[in-house]
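1. 3D model of this:
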Amino acid sequence: MCNLEQLLERIEHLRNKMTEVALKKGFTSEDSIKISQELDRLLNVYESYKNNNKN
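-> Prediction:
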């Protein structure tokens, strides 16, 4: 990720995609889980960024 704005856009995109895939294929489908894991990773990056930039 190049910057915070791109990170947040990617997070929002994955949230929408995860919902769409989960409704079509099921919440425990392989695709839903992969998207969920990537979303979790990006949310952790975002939390780390917030914690490192508190002022």
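2. only C-alpha atoms from now on, for both contacts and neighbour counts.
-> OK.
3. in this structure, which residue is closest to the centre?
-> Leu39 (2.4 Å; CA atoms, centre = their mean).
4. who are the contact partners of that one?
-> By CA atoms under 8 Å, 6 or more residues apart in numbering, the contact list for Leu39 reads 11, 14-15.
5. and Leu42, by the same measure?
-> 7, 11.
6. list the contacts of stretch 10-22.
-> Under CA under 8 Å, 6+ apart, the answer for stretch 10-22 is 27-29, 31-32, 35-36, 39, 42-43.
7. now do the same contact list for Asn3.
-> Contacts of Asn3 (CA under 8 Å, 6+ apart): none.
8. next, the second sequence, to be compared with the first:
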Amino acid sequence: MRRLCLPTADCLEKEIEDVRLEMYISYQNNLEYKELVKISQKLDGLLNQLDEITKQ
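-> Next up is the predicted model:
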């Protein structure tokens, strides 16, 4: 489930956990490698956003 919120640290942390769970479930369900890479890239982007916010 996607959350719509401003990029605050709390909101990003929740979204990161959602995407981590999505990636784990997708891996367990043998999703194609290309799709796992897309999810991983989405997770990387969220982690980078969180890093930028917490540096401020």
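9. report the TM-score for the pair.
-> Overlay of the two chains. TM-score (TM-score structural alignment, normalised by the length of the first structure): 0.78; 51 aligned residues with a CA RMSD of 1.6 Å.
10. can you lay out the contacts of Leu39 of the first structure as JSON lines showing distance to Tyr49 of the first structure, neighbour count and secondary structure?
-> Output for those, formatted as JSON lines (distance: CA to CA, whole Å; neighbours: other CA atoms under 10 Å; DSSP: H, G, I helix; E, B strand; the rest coil):
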{"residue": "Ile11", "distance to Tyr49 of the first structure": "14", "neighbour count": "19", "secondary structure": "helix"}
{"residue": "Leu14", "distance to Tyr49 of the first structure": "19", "neighbour count": "18", "secondary structure": "helix"}
{"residue": "Arg15", "distance to Tyr49 of the first structure": "19", "neighbour count": "14", "secondary structure": "helix"}
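11. of those residues, which is the nearest to Glu47 of the first structure?
-> Ile11 (12.1 Å; CA to CA).
12. residue in the second structure paired with that closest one?
-> Matched by TM-score structural alignment, Ile11 of the first structure corresponds to Ile16 in the second structure.
13. show me where the first structure has its helices.
-> For the first structure, the helices defined by DSSP state H occupy 4-25, 30-52.
14. buried ones in the last one?
-> Taking 16 or more other CA atoms under 10 Å as the neighbour-count basis, helix 30-52 of the first structure is seen to contain the buried residues 32-33, 35-36, 39, 42, 46.
15. same question for stretch 8-22 of the first structure.
-> Under the neighbour-count rule (16+ other CA under 10 Å), stretch 8-22 of the first structure has 11, 14, 18-19, 21-22 buried.
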